[in-house]
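S.K.: Okay, sequence plus prediction incoming.
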Amino acid sequence: MRNDPIALKAVDFFCSGGGMSHGMQKAGIKILAGIDYDSTCKETYEANIKGAEFIHADVFEYKETELEEKLNLQRNDDNLVMIGCSPCQFWSNINTKKQKSEKSKDLLKEFQRFVEYFMPGYVVVENVPGVFKKKEESGLQDFINWLKEDKKYNVHCKIHEVSNYGVPQHRKRFTLIANRITDKELSPVRVIGEKVKVKDVIGELNGFPTINPGHNDLSDFMHTTAGLSEINLKRLSVTPKDGGTRMSYVFDKELAPKCHYGNTTGFKDIYGRMWWDKPAPTITTKFFSFSNGRFAHPEEDRAISLREGAVLQSFPKDYIFKTSSIVNTARMIGNAVPPKYAEAIGKSIIKNHMNGAV
């Protein structure tokens, strides 16, 4: 039945470690499968997204009929949600090696191929704002035009701030929700009330004991933090607690990096501490290194741990990351769709499916 939310099911393209799948599942949508080219995601995905299958496939080579047969999918299924959160390095505002990510810029076009074939009830795309700002180059404009053509889908297309949706972090994300079931434009369901802050999710009161730089937690909790050089320890020791920055030693020739010495106008977040009473800055793939942003703990002299980065991305504390190193774990966490934000998208789809109104 179209108005039965239990019947909603989703396939998550470019699923990685399952941030989007987890949020959608939490909202009440059944996840059939996650698809990703990176086989190292398989263990993490299957450990957390219960009942879903991990499909290791290159979307450039994978055929629509293969997916149809593997999952026994039906075309024009009102209850099907197709999600495409392709890797975003090429379109990111953050400095990345564009050549390395050149192939990823066309992933949206490959996802469109599956949408055109299956014509699902709902389509979700979540990505960096650069995909929207460069929508002609990214292929997004062509995709939107096709979705809207002959009024096939009602399309919501906007950049959202995820801290408005229960994520304890400032992060802008482009989101498209296309709906052919009703004439409604669907938006993620906002969380009413104050934003979730750093103090609400990390710190001793939230189950994070004090640790030193270089602490290695071998349990699934992964309260592991990178080591610090002697000079960086000195820098942190003079950085004020709760939001302090490199400005505290900008004129100190011993402590200030040469490129920062005397510079009071450059990036102040680098080498900075988080504030307790604000959402965290954007959790990137380098959040384990305090020299890459405002990633130092609000009061302890260290960068935030892997688990702290995960909860600031809104992963639950019992989410299991099956990875081989700090770098790989941080990459999976930093690249993820914040699950709370994914849940807000899922809730909008469920409400629409039940009564046609959000």
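M.R.: Good, I have the coordinates.

S.K.: Only C-alpha atoms from now on, for both contacts and neighbour counts.
M.R.: Noted.

S.K.: Identify all contacting residues around the helix or strand where residue 21 lies.
M.R.: Counting by DSSP states H and E, the element that carries residue 21 is helix 19-27. The contact list for helix 19-27, computed with C-alpha atoms under 8 Å, 6 or more residues apart in numbering, reads 12, 15, 30-31, 34, 48-49, 315, 336-347, 350.

S.K.: here comes the other one, which I'd like you to weigh against the first:
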Amino acid sequence: MKNKHLKAVDFFCGGGGMSYGMQRAGVKMLAGIDYEMSCKETYETNISEAEFIHADVFELREQDLEHRLGLEKHDDSLILIGCSPCQYWSVINTKKEKSEKSKSLLTEFSRFVGYFMPGYVVVENVPGIRSRQQESGLDVFIEKLESWGYTVHAEIHDTKHYGVPQSRKRFTLIANRISADKLEPVPHQGKILTVRDVLGEENGFPKIPAGHQDATERMHSCAGLSAINLKRIRLVPKDGGNRLAFAHRPDLQLKCFIGKDESFKDTFGRLWWDKPSPTITTKFFSISNGRFVHPEEDRALSLREGATLQSFPGEYVFKARGREKIARLIGNAVPPMYAEKIGRAIVDNFKRINKTH
């Protein structure tokens, strides 16, 4: 226990949601590693003193990382975090051939865990990684961790119970080598946050029309809508209405939905004010990709509204260019508030163990 300060390396760091939350919990972030160069500016802007390492984890060598960051093996104060891209295991219909390579990322991450044997290991991903754990390599990864002496918590949690105003089910693994305690994210004390708690004029989101562009770093900008889509969502009842409101209008009903009133009901749907938002995906700026219509304004969510529902603070700056790239950084992120609750579990454990030594 010679080093009393927790530090972490965030593999597949993206725009920094996990790193930011860990930092808020009191962990020093050493570096974020990602193959996507478009993450670099956002990561370095928001994660103080951390280095962004542009690397393909399939080609990154353990010794190179060791020397670059000055890491030590068997360091009880080191946390290795691996929140690999999850498109392959997602229930959302994505092109699996594009994400085929990503399904082996957990295996690559385990290489670094086995080499460094850090005090703590964190993995966060979609629930599908567990329901298909043989194919994803999760079962082998957990077996390895246990054989190396780690105590492993591996469960599915809904972020709405951890201070995030969004219902988002995530697989979360926290493993620790320094105690027999099963660590899990620290639950939020207080009410479950809803859309009303964080969005709306009283929370600093002035009313805007579809297509509004905000040139400031606040990014309260939203996508434009065609005339026919504006007609459609004007008919959708405020506060949780769905597309069935125009299903019997031949001039407005989409051909793909004819006879499918019970399918895809969230498409063109409005958020509810008094519930957490549904899962914020990388397409949250589009009304045809889920329940992403504002509860009462006739438009999709703005970029900043999506980030707020992901629990990013107002001062978090997204540096990518173009709406799609920014929305991807936001939708793919680990909600920072949830990451902070994971970090707090580790920090509390580390402090307790240090006190007894």
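M.R.: Structure received. All figures in this text were calculated on a predicted structure; none of them were measured in a lab.

S.K.: follow-up on the earlier one: where in the second structure does the helix holding residue 21 of the first structure fall?
M.R.: Counting by TM-score structural alignment, helix 19-27 of the first structure falls onto residues 17-25 of the second structure.

S.K.: For burial, what's the neighbour tally of residue 82 of the first structure?
M.R.: Neighbour count for residue 82 of the first structure, taken as other C-alpha atoms under 10 Å: 22.

S.K.: Quickly note the distance from it to residue 299 of the first structure.
M.R.: Using C-alpha to C-alpha, to the nearest Å, we find residue 82 of the first structure at a distance of 43 Å from residue 299 of the first structure.

S.K.: now residue 12 of the first structure
M.R.: 38 Å.

S.K.: The two: who's more crowded?
M.R.: Of the pair residue 12 of the first structure and residue 299, residue 12 is the one with more neighbours under other C-alpha under 10 Å, namely 26 against 20.

S.K.: Just give the closest residue to the aligned partner of residue 174 of the first structure in the second structure, not the sequence neighbours.
M.R.: Matched to the second structure by TM-score structural alignment, residue 174 of the first structure sits across from residue 171. Spatially, and ignoring its direct neighbours in sequence, residue 171 of the second structure is nearest to residue 156 (4.3 Å; C-alpha to C-alpha, 6 or more residues apart in numbering).

S.K.: Same question for the corresponding residue of the first structure for the one you found, what's its three-state structure.
M.R.: Structural alignment places residue 156 of the second structure opposite residue 159 in the first structure (criterion: TM-score structural alignment). Put simply, residue 159 of the first structure is strand when judged by DSSP: H, G, I helix; E, B strand; the rest coil.

S.K.: In contact with residue 159 of the first structure, which residues?
M.R.: With C-alpha under 8 Å, 6+ apart, residue 159 of the first structure has these contacts: 129, 132, 172, 173, 174, 175.

S.K.: Need the nearest residue in space to the aligned partner of residue 109 of the second structure in the first structure, chain neighbours excluded.
M.R.: Taking TM-score structural alignment, the alignment pairs residue 109 of the second structure with residue 111 from the first structure. Distance criterion C-alpha to C-alpha, 6+ apart; nearest residue to residue 111 of the first structure, sequence neighbours excluded, is residue 84 at 6.4 Å.

S.K.: for residue 47 of the first structure, same thing?
M.R.: Nearest one to residue 47 of the first structure, counting by C-alpha to C-alpha, 6+ apart, is residue 320 at 6.7 Å.

S.K.: Provide a list of residues in contact with the equivalent of the one you found over in the second structure.
M.R.: Using TM-score structural alignment, the partner of residue 320 of the first structure in the second structure is residue 317. Counting by C-alpha under 8 Å, 6+ apart, residue 317 of the second structure touches 42, 45, 46, 217, 218.

S.K.: where's stretch 298-316 of the first structure relative to the chain centroid, distance-wise?
M.R.: On the basis of C-alpha atoms, centre = their mean, to the nearest Å, stretch 298-316 of the first structure sits 15 Å off its chain's mean C-alpha point.

S.K.: The match of residue 109 of the second structure: how many residues sit nearby?
M.R.: 21.

S.K.: which SSE is it in?
M.R.: Using DSSP H and E, residue 111 of the first structure falls in helix 107-118.

S.K.: mean distance, that helix to its aligned residues in the second structure?
M.R.: The superposed helix 107-118 of the first structure is, by mean C-alpha distance after the TM-score superposition for the first structure, a mean 0.4 Å from where its aligned residues fall in the second structure.

S.K.: how about the strands of the stretch 1-150 of the first structure, start to end?
M.R.: 9-13, 30-36, 53-56, 80-84, 122-127 (DSSP state E, counting those that start in this stretch).

S.K.: Show me the subset of the contacts of residue 159 of the first structure that the second structure keeps too.
M.R.: Compared against the second structure with both residues aligned by TM-score structural alignment, their matches' C-alpha atoms under 8 Å, those retain 129, 172, 173, 174, 175.

S.K.: Counting only strands, which of those make the cut?
M.R.: Among these, the members found in strands (DSSP state E) are 172, 173, 174, 175.

S.K.: contacting residues for the second one?
M.R.: Going back to what we said before, that points to residue 173 of the first structure. When contacts are counted by C-alpha under 8 Å, 6+ apart, residue 173 of the first structure touches 126, 127, 128, 129, 159, 160, 161, 162.

S.K.: ok, now the first one?
M.R.: The neighbourhood of residue 172 of the first structure, defined by C-alpha under 8 Å, 6+ apart, consists of 128, 129, 159, 160, 161, 162.

S.K.: let's see it at 6 Å
M.R.: Residues in contact with residue 172 of the first structure, defined by C-alpha atoms under 6 Å, 6 or more residues apart in numbering, are 160, 161.

S.K.: And it, how far from residue 299 of the first structure?
M.R.: Separation of residue 172 of the first structure from residue 299 of the first structure (C-alpha to C-alpha): 26 Å.
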